[in-house]
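> Predicted model follows, preceded by the sequence.
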Amino acid sequence: MEGVPASHPGWTFLTNHARVLAVIADNRTARIRDIAARCRLTERAVQKIIADLEQDGYLSHTREGRGNTYRIQPGKVLRHPAEAGLTVAALLSLLVQDETHRTRDPEPGTGGA
């Protein structure tokens, strides 16, 4: 599938919940199938994550035809005490970029990571 990142073995910096939220922030009408492919998760895992995010008030959805439109609550504060006071909007401002930034070469001196 075009635009789907290659899988990566080992640990990563972000949780699956953060990844799903970032994909939804990029596309509020994304299908679960597409979210799963982009996050390299199963559709069932994405359904569970969305349910978690909705249950705790970070996300809601409305049914539109055969699909969903998601709404993120940007002012909601992150759950972990280490991120006390950090909002969803602040997190997403770091994670969500337009495609030109994702595919652009890293800036000199950043080590490319």
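Received it, and whenever you're ready, just let me know what you need. Just so you know, these numbers come straight off a predicted model, no measurement behind them. Residues are numbered from 1 along each chain as shown.

> going forward, measure contacts between C-alpha atoms and count neighbours the same way
Will do.

> Now for the residue nearest the centre of the chain: which residues touch it?
Among the residues of the chain, the one closest to the centroid is residue 22, at 2.2 Å (C-alpha atoms, centre = their mean). Neighbour list for residue 22: 92, 95, 96 [criterion: C-alpha atoms under 8 Å, 6 or more residues apart in numbering].

> Second structure follows, compare the two:
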Amino acid sequence: MGNVTGGQSRWTFLTNHARVLLEIARNPEVRVREIAATIGITERSAQGIVTDLREAGYLSPTRVGRRNHYSINAERSFRYHTEADMPVRVLIEMFTHRDHAGTPG
């Protein structure tokens, strides 16, 4: 019966793919190990998700020294047919706007 803790199912609205994309949107220089620690997955899982996002055209890595810097193709549409008319920019803006809502600008 899925992942159950204390009698409650432990599901969420956002997938780990969405969470990885959002962490990269927040910091294009973030390391895979930092992504993994922040969202609570293994480094191997985080690397696999970064690879998925790159292969699907959502991310473009650029090597700078020993690190990757990521560019996001925010105009790329969601993959599922019911959201395919929406760019991932909408998700990114929704969550990164929340991060900056309290900062004076």
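Arrived safely. Keep in mind the model is a prediction, meaning the values are calculated, not measured.

> TM-score, when you put one on top of the other?
The pair, once superposed, lands on a TM-score of 0.83 when counted by TM-score structural alignment, normalised by the length of structure 2; 94 aligned residues with a C-alpha RMSD of 1.6 Å.

> if we can go back for a sec, tabulate the contacts of residue 22 of structure 1 in TSV, adding columns for distance to residue 72 of structure 1.
Shown next, in TSV, are the contacts of residue 22 of structure 1 (distance: C-alpha to C-alpha, whole Å):
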residue	distance to residue 72 of structure 1
92	10
95	14
96	13
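
> Filter these down to just the ones in helices.
Under the assignment DSSP state H, those contribute 92, 95 to helices.

> List which of the contacts of residue 22 of structure 1 are still in contact in structure 2.
Mapping the contacts of residue 22 of structure 1 onto structure 2 (both residues aligned by TM-score structural alignment, their matches' C-alpha atoms under 8 Å) leaves 92, 95, 96 still in contact.

> Now do the strands in structure 1.
59-64, 67-72 (DSSP state E).

> average gap between the last one and structure 2?
When structure 2 is superposed, strand 67-72 of structure 1 averages 0.4 Å from its matched positions, counting by mean C-alpha distance after the TM-score superposition for structure 1.

> Next, the buried residues of that strand.
Neighbour-count burial for strand 67-72 of structure 1 flags 68, 69, 70, 71, 72 (criterion: 16 or more other C-alpha atoms under 10 Å).
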